[in-house]
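>>> Fold the following for me, if possible:
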Amino acid sequence: MNNQLHGVTLEAIVTRLHEYYGWEQLAQRIDINCFSKDPSIKSSLKFLRKTPWARAQVEELYLATKF
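Take a look at the predicted model:
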């Protein structure tokens, strides 16, 4: 299986999405509190590492985004 996320850290994914969309747009695309209520890279990583369904949505958005 070809894993397109191989070698890409969760921190790199969240940072890139934040730079591209900003917190407000991220919160609209993925409805999770870590993007809408007092967002930060650190708090988002903490939440996403504990929440597989949310992490999967973030990874899907990252793969779907044409940077």
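>>> contacts and neighbour counts: CA atoms only from here.
Will do.
>>> Without its sequence neighbours, what residue ends up closest to residue 57?
Leaving out its chain neighbours, the residue that sits closest to residue 57 by Cα to Cα, 6 or more residues apart in numbering is residue 30, at 7.1 Å.
>>> quick one: the one you found and residue 47, what's the gap?
13 Å (Cα to Cα, to the nearest Å).
>>> Now show me the structure for the sequence below, then we'll compare the two:
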Amino acid sequence: MTQAKDPLHGMTLESILVALQAHYGWDGLAERVDIRCFKSDPSIKSSLTFLRKTPWARAKVEQLFVQLCRSKA
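The predicted structure follows:
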């Protein structure tokens, strides 16, 4: 996959999370990625802390972002 077609290229985890939260809201994110930081008192800061320490959860969030980008294209 070339960088031009990779929606994750040049994106920070924070910008990905902000975009997903703006599109789906916290409830929508919690439905799509079943992690507590999206369900219980969610915030960008707490979610970033968890996602940076948890590779499987970060992968799911990145995958959801890629799906969102493709659906908008």
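>>> hang on, the residue nearest to residue 57 of the first structure packs against residue 59?
No - taking Cα atoms under 8 Å as the definition, residue 30 of the first structure is not a contact partner of residue 59, at 10.9 Å.
>>> where's the residue sitting nearest the centre point of the second structure, which helix or strand?
Residue closest to the mean C-alpha point of the second structure, counted by Cα atoms, centre = their mean, is residue 61 at 3.5 Å. Take DSSP states H and E as the rule and residue 61 of the second structure turns out to sit in helix 55-72.
>>> Could you do residue 18 of the second structure as well?
With DSSP H and E as criterion, residue 18 of the second structure is part of helix 13-32.
>>> buried residues in stretch 47-64 of the first structure?
Within stretch 47-64 of the first structure, the residues scored as buried using 16 or more other Cα atoms under 10 Å are 48, 54-55, 58-59, 61-62.
>>> Look up how far residue 9 of the first structure lies from the equivalent of residue 42 of the second structure over in the first structure.
Mapped onto the first structure by TM-score structural alignment, residue 42 of the second structure lines up with residue 39. Per Cα to Cα, residue 39 of the first structure is found 19 Å from residue 9 of the first structure.
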